[in-house]
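A.B. asks: With the sequence up front, the predicted model follows.
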Amino acid sequence: MSLSSGKGNNGGYLPKVVGTPQHMENETLLEGLQNILDDYPDGSQILREMVQNAEDAGATCMKIMYDSRPIDPGDSLNISKYFKGPGICIYNDETFKDIDWRGIKKIGASFKRKLNEPLKVGRFGQGFKSVFHIADHVVILSGKKLLIIDPLKSEEKEDDCWSASLKDLSEDDSPQKTLTCFDCKYGFNSDIIFEDEPEYEGTLFWIPLREKSSLISPKLYTNENIYQLFESFKREAPIIPLFLRHIKNLELSFGQTDKLSYRVELVEEHVLEGNKEYEKVIREIEQRKSLPDTTISSVREVVVQTYPRARKGFTKDHWTIVQYLYGSTQMSQSMKLLSRDKGLSLSPCTGIAFCTKSNSVNKLSGHVFCFLPLPLSDRSISGLPVHVNGFFALEHNRCHVKFGCDQDQNDNSLLWNDGLISEFLPQNYNHILCHFKEMCKKDGNTPDLVETFYKLIPDPDIVDLQWHLLLKPLYAILLKDTSFYTTQNGGKWIQIDDSVADIFYGTTQNEHEKVLQVLEKLLIDCGVNFIKLPKNIKKVLKYMDHNPMSITPQLIRDNLRSSECWQEYKIVQKLSILAFILSDKQYGELDGLNLLPLSDDEHTFSKFLNDAEDIYVLCDESLDLFPGFERRLVSKKNVPDGVWKELVEIAEKGRRKGSQGSTSSRGFLSSGKRPFLDEIYNI
């Protein structure tokens, strides 16, 4: 084809086409499906996509049954092959609207985006088509209508969708025989066809298993494949309802006898903060299709019960869930622009869920959600101690969050995800921490609750590198807030910089772990805001290069001098304190401390004083040779080995620096004063 130019009315030159007009070739439904199935994996994601579509439709309940019977309505009808079995029947309690009937027939792009619905994720986009991993055709029955989708017809230049109202089905269509696959499932009875205005309240999908290799897929599903599909789905099912607004109930049954049936139900829900306002704004957004100006949030406590086999026993998980929808006036300019990007069509929604109580085993943690949990893999586990939800930009197959290592850094979807994680999620995360801190206060700050609070804070060594964008903003908030608990004054929450932490700089933690309990008691008794930090919090401080006041021998010596509370401590406690304050070898700082252990029967202590009468270190077990001198002797048998070595070193320093004394005793002189200790040799 060649192009020539001709002068237009506007004085310019416009191209003129010479030749035969042509049209771009459009892919058929079959070709579109083949491309989608290449991207969308099979497995539990097939069922997860159906949950998402039920949620977007507003359904509260979804039930899935595998009917293993070899159903055959007969060959007399053209449509009978679509109702054969075995197959999977999926039910939800919401009826299709006109918009749903249009959306489910679309191929290639999310119908939700075209409708500008900012809070819907699926709405029968590409994800629904993943059911064709299993089947060559699908039947949908909802309300007053029936729809059959047969992509293979497109290759035969025939219509690939066929629909009819239930009222139009006549006896010639043998509905009672044709609809056997639906009969007696979830309240459906084929006799309704003969009512004046037949209508089914709810939606049923019939997905017959592929009988032979086809152009759609060569894979054939067996009973074992369906069992594995269900088992994979069950591993995620207990957490599926957490961030959904509508779905509260999920059921699986394997065969009509309910063999291996399984049920997940959100049975309790307590609104603690802001949820009514949150839901009100959500409904307004759905109506006007625009985001709010100010940020709104909600806090809920929910209980999810899981019944592994019908109702024979169940597990119970208690969750606290904090959800955020960010207002346009409270976000950065870059995120504001991205939130208005119609190409992304993503909303600034986030959520955090933390399990506060559970009797489940093998409970998942740190899962990433885009309202539903992403397929379980290393890339869908964040390493956080909570589940994280966000309206993330996902890879095309909806299996993983898009990150920069995978895509071009100029991609707006990557910038969106970075902002969602670094700008929005830290606020959401801090909210759940503040909420849990208030729970601790309300319930008396019990040790278990305080420990759980600290467990909520991410360990930087465990969190996946992709999620480190969240850490510094979150940690910065925590270090400025009253996020640390001390038992001082009956218990209170304080800032890290107003505390003394159980950190020993310059030495290993294990060296002083045994004396920590005594030091904690001493500091609390002296009125110090002592805090005891678990390992993950100490890693946070290291990660942020933040050095709070730590426990040092000098700090302990200063508090010993400023308070008399420790004078009544037990001997073993005093010896532990003495061991610690000797550890930095600053012996000159011992002056005046009443912690020098004597060898008398009462195990009394003397002061470290340069101007007091001589005290002697007895280097062997010859104490009996000095009757009446017990209050002037320190014996090895009365002190721990570590303390003894330090006391001997003090005495030796006195002998080396001494300028007076006999051969059996040498003095330790300091600034012309008399020694703390002398040393007695075996004589």
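C.D. replies: Cool, the structure landed. Treat the numbers as computed from the prediction; the structure is a model and nothing was measured.

A.B. asks: all contacts plus neighbour counts: C-alpha atoms, from now on.
C.D. replies: Noted.

A.B. asks: thinking residue 144 is in contact with residue 202, fair?
C.D. replies: No: at 10.0 Å, residue 144 does not count as touching residue 202 under the criterion of CA atoms under 8 Å.

A.B. asks: Which strands or helices does the lengthiest strand in the chain pack on?
C.D. replies: In the chain, taking DSSP state E as the definition, the longest strand is strand 259-273. Contact analysis of strand 259-273 by 3 or more CA pairs under 8 Å, 6 or more residues apart in numbering; DSSP states H and E lists strand 249-254, strand 296-307 as its packing neighbours.

A.B. asks: and the comparison structure, right after this:
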Amino acid sequence: MEEDRDSDSDDEIEYSGMIQPPLIRQLRTILSEYPDDGQILKEIIQNAEDAGAQCMKILYDDRPVVQSPSTKKAPFRKYFAGPALLVYNDAKFSEEDWRGIKMLYSSIKEFDRTKVGRFGLGFKSVFHITDYPLIISGDQLLVLDPHQDSSKVCQTMKLKKLHKYKKMKVEDCLEAFSGVFGFSQNTLDSGNFPGTILRFPLRKEETELSDNIYDKSKVEDLFNSFKDEAAVSLLFLKCLESITLLREEDLSKKVDIGEFYFSVYIDETTVENVRSSRDDMKMQIKDVQNGLPSRCIENSYFMTICVKDDACNTMTRKWKVRNLFQGENNMSSTLRRLSCDESFSYSPYVGVAMEVTCPVDFQGHVFCFLPLPSTEKSLSGLPIHVNGFFALSQNRCVVKWPTADQIRNHAHTDKSIQWNQVLVKEVLSDVYCHFLRELVEESCLENGELNEHRRAVSHCIPNKNLVDEHWKILIPPLVAKLKEEPIFFTPNEGGKWIPKSQAIFFRPGKEVDPTIRKILEMYDQNTVDVEDYIWETMELQGCQEVTPDFINKILRTSDKYMDCSTDDKFSLLRYLLSSNQYNILEGLCLLPLQNGSFIKFDRTNRSTKIFKTSRSKMQLLVGMEDHLLQDLPTDIDELFSTLISKGTVVWENCQDVTSIILLILTSNFTPFMSILIYYDIKPL
């Protein structure tokens, strides 16, 4: 038995790796997750951005170059065939970039907080277009051929030695590249290209990799999808300053390949400031390496973006942009834990942008540095664009949120969903608050433009009824952070910004007589007009509103209102009595006499006798105007009738004018209240 045990213990465990599917099958799986649409160009733009490029050009080269088929003696020909889509940028690949482009599911950018494309899949979407991506950068040329044996998929060559490689026909390379982005025989002689060219020969027939045949119309679709979003494509990038689309349809052309078709670029009036702000923030983030700064890193700038078409029509839009990389000192424990999770590797980075002119039809969009695919409805429902290191779906088209079942059952959510929620609640609410504060501060520096800034600040406040359900988690922390911020504009003292605690609000939907506004201005009140949605979102219920009680209160602080015109005083009477609090007039000099003066509604003065009669009867009482109520507008007259019916004032019938005169001249009449209004006076 002992021997059996010993012999059993000598047996070796059999180890083996997981069986991997062929590369072609893996690529087909990736392509099934990435749509064949404008997302392809976004992935290519993202790669140029991460390489640090400032300028990018995309060329559709329709020329049928290198049409001879590949042979055993010239196997590389197919890599140079045309038509093709070519992409240029002015940055060179680093050694890490060369390694990264050869990775399938991981990325050398994975732990680099300054990079956008850190997941290793995006570039592979170009296999929708081609079977043979070719890259020239610096001194190297790389072909990716997934149809080769797994050990030969990546074929790297030195430009200067291109003519020495067995079976490589340099003339094929020159036919495809000469005159394209400055490439020439001199490039091969020097062995260096000052930038990067990606070339994608269009797939002309079905292959094992894909049955997606690419032609001119599909390239046009790619270009059009980019044009639709071009005006905002540069907003949140950290390096790129221009992207140009080119086309070459002259089949015989050999030099200066590419006719201008479309471009988007940062205007020269703002590009230097934008570049400086971007570079400064990148350096500060790079300084903390893969850690977190103790304090937040932020920048803010105005950016003018121009879009130019092939008819040389140029559209210009000015934006205000603010970015925030949250500091560790301002993080909750949850945000800190997720930010430091190496298996997760996201950065607490969020930005916001608003078009300065605040167009009425503006809809906020969501970016992960480049805009996510558009839908009919705004992705967020917010009135500004939002950018961030959001956790996205596998195809990187939508932000990950909990499902309806998870919400309903309060089920556990994975880290990526937790990340998005805490990023919105903490970092987005912070940068949003800072953005509004900065708008206010900038308005104070620009004379004569307060009204424009007032509109901009109001525009930025979300309408919580329009905000998407997933994004509504932003509202409570944002409102809390804005509680004492001076984001409400009052015209008082020439115009200034105040917090809600100092504001007197005109309630939305309630028409206010201009006289009331005049009175509030006369008494130096901080009046603020707000729209319905701001009233609701900012939770202004309970704040001081303009009401009859409030007007009554300020009228008693001074007698300034006595300088108002008769019509204005009538308007005051209407407004005060609209509260149905008839004692509200006590002590106010708003009782109109026939002599043109106004006296107090005063309960303590028991000797004053005021009579009300018709205009014709008043003519018989010449010299007694200080005892007669003024002939009133119909609605005011009705209000006084209500006062009498409520017992606020008392009246008695007098039979004739003689009785009136006797009552005025005698002093032994003791009225029920200090002011008596007598009706039904008959003429002599």
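C.D. replies: Looks like it arrived, so ask away. What you see is a predicted model; the values in this text were computed from it and never measured.

A.B. asks: Mind checking the TM-score on these two?
C.D. replies: Their TM-score after superposition, calculated using TM-score structural alignment, normalised by the length of structure 1, is reported as 0.86; 648 aligned residues with a CA RMSD of 3.4 Å.

A.B. asks: The helices and strands packed on strand 259-273 of structure 1 into a markdown table, with extra columns for distance to residue 271 of structure 1 and mean neighbour count?
C.D. replies: Supplementary listing: those in a markdown table, determined by distance: least, CA to CA, whole Å; neighbours: other CA atoms under 10 Å:
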| stretch | distance to residue 271 of structure 1 | mean neighbour count |
| --- | --- | --- |
| strand 249-254 | 19 | 22 |
| strand 296-307 | 5 | 21 |
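
A.B. asks: Tell me which of those sits nearest to residue 290 of structure 1.
C.D. replies: The minimum distance between residue 290 of structure 1 and those falls on strand 296-307, with 14.2 Å, by CA to CA.

A.B. asks: quick one: contacts for residue 69 of structure 2?
C.D. replies: 77, 78 (CA atoms under 8 Å, 6 or more residues apart in numbering).

A.B. asks: sec struct for residue 210 of structure 2, please.
C.D. replies: Put simply, residue 210 of structure 2 is coil when judged by DSSP: H, G, I helix; E, B strand; the rest coil.

A.B. asks: Could you report the neighbour count for it?
C.D. replies: For residue 210 of structure 2, the tally of surrounding residues (other CA atoms under 10 Å) stands at 18.

A.B. asks: Show me what it aligns to in structure 1.
C.D. replies: With TM-score structural alignment as the matching criterion, the partner of residue 210 of structure 2 in structure 1 is residue 217.

A.B. asks: From residue 85 of structure 1, how far off is its match?
C.D. replies: Taking CA to CA, to the nearest Å as the measure, residue 217 of structure 1 and residue 85 of structure 1 are separated by 18 Å.

A.B. asks: Give me the aligned partner of residue 30 of structure 1 over in structure 2.
C.D. replies: Going residue by residue (TM-score structural alignment), residue 30 of structure 1 aligns to residue 24.

A.B. asks: can you count the residues close to its match?
C.D. replies: 17.

A.B. asks: Touching, it and residue 146? I think so.
C.D. replies: Yes: in this structure residue 24 of structure 2 lies within contact range of residue 146 using CA under 8 Å: 6.2 Å.

A.B. asks: contacting residues around the closest residue to residue 57 of structure 1 other than its chain neighbours?
C.D. replies: Counting by CA to CA, 6 or more residues apart in numbering, residue 94 is the residue found nearest to residue 57 of structure 1 once chain neighbours are left out, at 6.7 Å. Shown in contact with residue 94 of structure 1 (CA under 8 Å, 6+ apart): 54, 57, 58, 59, 60, 201, 202, 203.

A.B. asks: Can you tell me, leaving aside adjacent residues, what's nearest to the fourth one?
C.D. replies: Spatial nearest neighbour of residue 59 of structure 1, chain neighbours left out: residue 94 (4.8 Å); criterion: CA to CA, 6+ apart.

A.B. asks: what do you get for the first one?
C.D. replies: Leaving out its chain neighbours, the residue that sits closest to residue 54 of structure 1 by CA to CA, 6+ apart is residue 92, at 6.4 Å.

A.B. asks: That neighbour: neighbouring residues, count only.
C.D. replies: Neighbourhood size, residue 92 of structure 1 [other CA under 10 Å]: 28.

A.B. asks: just to revisit the earlier point, including distance to residue 79 of structure 1, could the helices and strands packed on strand 259-273 of structure 1 go into a markdown table?
C.D. replies: Conversion of these to a markdown table gives the following (distance: least, CA to CA, whole Å):
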| stretch | distance to residue 79 of structure 1 |
| --- | --- |
| strand 249-254 | 26 |
| strand 296-307 | 38 |
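
A.B. asks: Now which residue in structure 2 aligns to the residue nearest to residue 54 of structure 1?
C.D. replies: Counting by TM-score structural alignment, residue 92 of structure 1 corresponds to residue 89 in structure 2.

A.B. asks: Going by residue numbers, what spans are helices in the stretch 101-250 of structure 1?
C.D. replies: 111-114, 175-178, 223-236 (DSSP state H, counting those that start in this stretch).
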